[in-house]
Structures are given as C-alpha cells and as structure tokens.
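Colleague: Make a model of this:
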Amino acid sequence: MNEPTVLYIIRHGKTMFNTIGRTQGWSDTPLTKQGEEVIHYLGAGLKEIPFKEAYSSDSGRAMQTARIVLQEHNKGSEIPYATDSRIREWCFGSLDGGYDGELWGVVPRILAFKNYDDMMTNRISYKDLADAIVAADSADWAEPYEKIKERVWNGFEDIAHRREKDGGGNVMIVSHGLTISFLLSLIDSSLPMQIGLENGSVTKLIYENGQFTIDTVNDLHYIEDGRRS
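Modeller: Prediction:
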C-alpha cells in the first residue's frame, strides 16, 4: 500500500538581494549569514522527516538552501537530490536585479492603479501581473503567463506524480516566493496572492490521484523547533 505523497515546499533562505530590497527573479545572490543560520534551524526542525527525495530549482540560492537542510538532516547523505529548472522563480526580464520599488512602482501604473497597495486591495490576477511585467520589460526576456503556468505546474506535478507512482512518501522541494504563491493559486483560485511568504517557510501539499490539496502555507514552526533543539 502506498504512503501519502506529501510535498514540503520551502522558500529559499534570505539572500543579499532580499535583504537590500532588490528583485531577484532569474538573477541570483547567495544567502546572507543570517539567512544561512535560519536555514540551519529549519534543517534541524526537519531532520526527523523521512524524505524519499529532495529537489530544488537550479538557482544558486535554492541549491544552497537545499544543501544546508540536507546537511542538518539525520539521513541527508542518503536522500537523492536533483535540480529542476521548471521550479525557478518568475523571470522579470530587465527588472531583474533592480530595486523592488522599480518593479512595484511600474506594474501598478501599467494596470491603472495608483500604487502597490491600491493594486493589492483590488486583488489582481497572476495573469494581470505577468502581462504587466512583460509590458514593463524593455529587454523582452520576461515570460508570458501561459509559459510560466506550464513550466511551474508541470515541474511540481511531475515531481509529485513520479513519487506517487514510486510508492509515495515525503519530498523536500526548495523553490521561490512568487513561484510557490502562483502554484497555490493554480490549486485554489480563490486564494489571495501569497506575496509575503517568509524565507525558510514551509508550504505543505498532499498529492493523490492527480490532485493537490493544500495542507499548510507559510509554516515557520520547523524553524522554531530547530532553534529550540
């Protein structure tokens, strides 16, 4: 009999760009010393979870986070680990690497809102957001909505489907704030944007017969458990 298939989806640790308020997307910076410390606590809090396998995006900050968590795990050296480019963050094109104020300054204006708060109060869709980023991108690198949707859904669903076919069990996945938030919206379209997912937070999904169920979102208790251990 198969075990339940459970994805523990982690937002990567806090990076240099996160700390100084720059948009990362496909650009990358390493975890700060404080960011590493929090992920060590997270790893300690997850060390007893029997993971069958582990994945991260191919961004350096996600790989660094995954390595720290596995380093802290009781059987980390025995857990198969791979990267998957499909679970990367969104690409913000020419806005990658700029200050957050540039992205969240121009996008509301494109969508005819006064400012970021006005935009979020009106609960824009992820398609609206993606279309506005494409419109703002002067380099023509930003991904259109349908491409983001296809890669993010297929990335996570393929991981879950393979694990279910192989008997189920727990999977650790390190991904990115907007990507995780977007995945949640594909599972439950009634959810508001989860822009505020914390670095090191765990979002847990259960997968059965081709369907995801959301168990927990933005869970920080594993970090606190590790801090106390």
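Colleague: CA atoms for contacts and neighbours, from now on please.
Modeller: Will do.
Colleague: Give me the distance between residue 216 and residue 117.
Modeller: For residue 216, the distance to residue 117 equals 26 Å [CA to CA, to the nearest Å].
Colleague: I'd like the distance from stretch 17-24 to the chain centre, please.
Modeller: 15 Å (CA atoms, centre = their mean, to the nearest Å).
Colleague: Can you mark which positions in it are buried?
Modeller: By neighbour count, and taking 16 or more other CA atoms under 10 Å as the criterion, the buried residues in stretch 17-24 are 17-18, 22-24.
Colleague: Past the longest strand belonging to the chain, which element shows up next along the chain?
Modeller: Ranked by residue count, the top strand of the chain under DSSP state E comes out as strand 211-219. Later in the chain than strand 211-219, the nearest helix or strand by DSSP states H and E is helix 221-228.
Colleague: and residue 185, what element?
Modeller: For residue 185, the host element (DSSP H and E) is helix 177-187.
Colleague: residue nearest the centroid of the chain?
Modeller: Centroid-nearest residue in the chain: residue 176, 2.6 Å away (criterion: CA atoms, centre = their mean).
Colleague: Surely it and residue 12 touch.
Modeller: Yes. Because the distance of 6.2 Å satisfies CA atoms under 8 Å, residue 176 is recorded as touching residue 12.
Colleague: Another sequence for comparison is provided below:
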Amino acid sequence: MKTIYLVRHGQTYLNYFYRIQGWSDAPLTKKGEKDVFYTANKLKDIRFDMAISSDLKRAIDSRNIILSQNRFAKDTKTVENPLFREEFFGYWDGLDGNEVLRKISGDAKLDTFKKIIGYGMTMAEIRQKLKEMDPSHLCENEEEMRQRIYKAFVWLQKYDNVNNILLIGHGFLTQLIAQMFNKGTCNTDEIPDNSTLTILKIINDQVQLVSYGEKL
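Modeller: Down below sits the predicted model:
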C-alpha cells in the first residue's frame, strides 16, 4: 500500500494578483512561505520515502520547505516530474483571471470559476472553451489533463518499495486528481487552497481518495 500526501504549493505572487497560473511561474509570497512552513510542521514526523514535485519552482520550493522541517528528510528521495505540472493554459497563462473568465463566459460576463460553474458549466466545458478560444489551441482540455495524470500515476506505481510519498501539487491538478479517484467520499467541487493537504492511497494498484483540501 502507498499513501500519498498531496500538498498544494504555497501562495505565489500570481496567485495573490489572481493571474492565470499554469506553466508560468512566480515566487512564493511571504504568506505562501509561512503557510508551507506551518504545513511542514504538521507533517514533520512522517517518514517520507519519496518527495515528488513538478519541475516548476513554486512546487520545488514548497517541497524543500516541507523537507527542511522533516525529521527523516535525509532518507527521503527527491524527484521532479513534469507530468505533475499544473494545467497548461496556453495563451491565457499569466493573464488576469477575472478578464479571461469574463471572455469565456460570453454575455453572462462571469469572473470566477465558481460563478461560471454555478451558471451551469462544468470544469470540463470550461477547459474546452479555454482551448477553443486560445488562438494557439495549446491550452489543455480535460481529456488531455486526464491522460497526463494517468501517465503520472503509472510512473509512480513503478516504485515498489515506496510507501509514504510527499507530492507537491497545483490547484487544478489536485482537484482533477481528486475527482478522478473519488469514490463519493469527498466533496471536490472547490479548488483546494494553497498549502492544504489531500490524501490518497494506492491499494492493489487502485488509487483511492481519502481526504481533500484539508487545512492543517
């Protein structure tokens, strides 16, 4: 059995200014660093066999903060894997989030994901709209993200002697991972806050969501 402790990275300056942040990157804010340190202290007594992040600096920095407080960090293998990157927003990456959402919501002029979902669109439909309206059409839709996540978990399960895994994730990535492996035990409607904890277990090659977006 594997237990995955999936922590969303700390707040960045792009998060703070409500910019679309996918593969673009920004440093952690002071609050972001403080919140990750707080989470780190809650996890300091867990012996992680492996600590994984994407190759984006905000994820690597968050991972390193958590390991800096961990009692067993010297024995923890660290790995960066781009399969665990945030959703790729293509043309929209780095732009003002409210303005982008007003564009894709048409005449409704809705400026948050929550409002658009409340209006009746699913996240899959929002992602498809973002892709269609991206002049480059490089923005990931939901099927592309799901395929990437499946590849990431196939890669992860190749590590036979790894039981406790720290995985630093991203907001939309974490939400979709949770939705893919949720057996109805958790409400995954909201994107998890920065520095919150989501737990998954892998038992007999089956991934199960245990908890989602927990503030420690």
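Colleague: picking up where we left off before, what does the residue nearest to the centre of the first structure align to in the second structure?
Modeller: Residue 176 of the first structure maps onto residue 170 of the second structure when the alignment is built from TM-score structural alignment.
Colleague: what do you get for residue 204 of the first structure?
Modeller: In the second structure, the residue equivalent to residue 204 of the first structure is residue 199, according to TM-score structural alignment.
Colleague: now residue 22 of the first structure
Modeller: In the second structure, the position corresponding to residue 22 of the first structure is occupied by residue 19, as judged by TM-score structural alignment.
Colleague: going on from the longest helix along the first structure, what's the next piece of helix or strand?
Modeller: The helix that spans the most residues within the first structure, counting by DSSP state H, is helix 145-165. Downstream of helix 145-165 of the first structure, the first helix or strand assigned by DSSP H and E is strand 169-175.
Colleague: Mean deviation, that following strand versus the second structure?
Modeller: On superposition with the second structure, the average gap between strand 169-175 of the first structure and its aligned counterparts reaches 0.6 Å (mean CA distance after the TM-score superposition for the first structure).
Colleague: packing partners for that strand?
Modeller: For strand 169-175 of the first structure, the contact count by 3 or more CA pairs under 8 Å, 6 or more residues apart in numbering; DSSP states H and E identifies strand 5-11, strand 51-56, helix 60-72 as packing neighbours.
Colleague: and the closest residue to residue 182 of the first structure other than its chain neighbours, how many neighbours does it have?
Modeller: Of all residues beyond its chain neighbours, the one nearest residue 182 of the first structure is residue 126 (7.1 Å), with distances taken as CA to CA, 6 or more residues apart in numbering. Other residues lying near residue 126 of the first structure total 17 when counted by other CA atoms under 10 Å.
Colleague: what's the distance between the counterpart of residue 126 of the first structure in the second structure and residue 110 of the second structure?
Modeller: Taking TM-score structural alignment for the superposition, residue 126 of the first structure sits opposite residue 123 in the second structure. Distance check for residue 123 of the second structure against residue 110 of the second structure: by CA to CA, it reads 14 Å.
Colleague: Likewise for residue 11 of the second structure?
Modeller: As defined by CA to CA, residue 11 of the second structure lies at a distance of 24 Å from residue 110 of the second structure.
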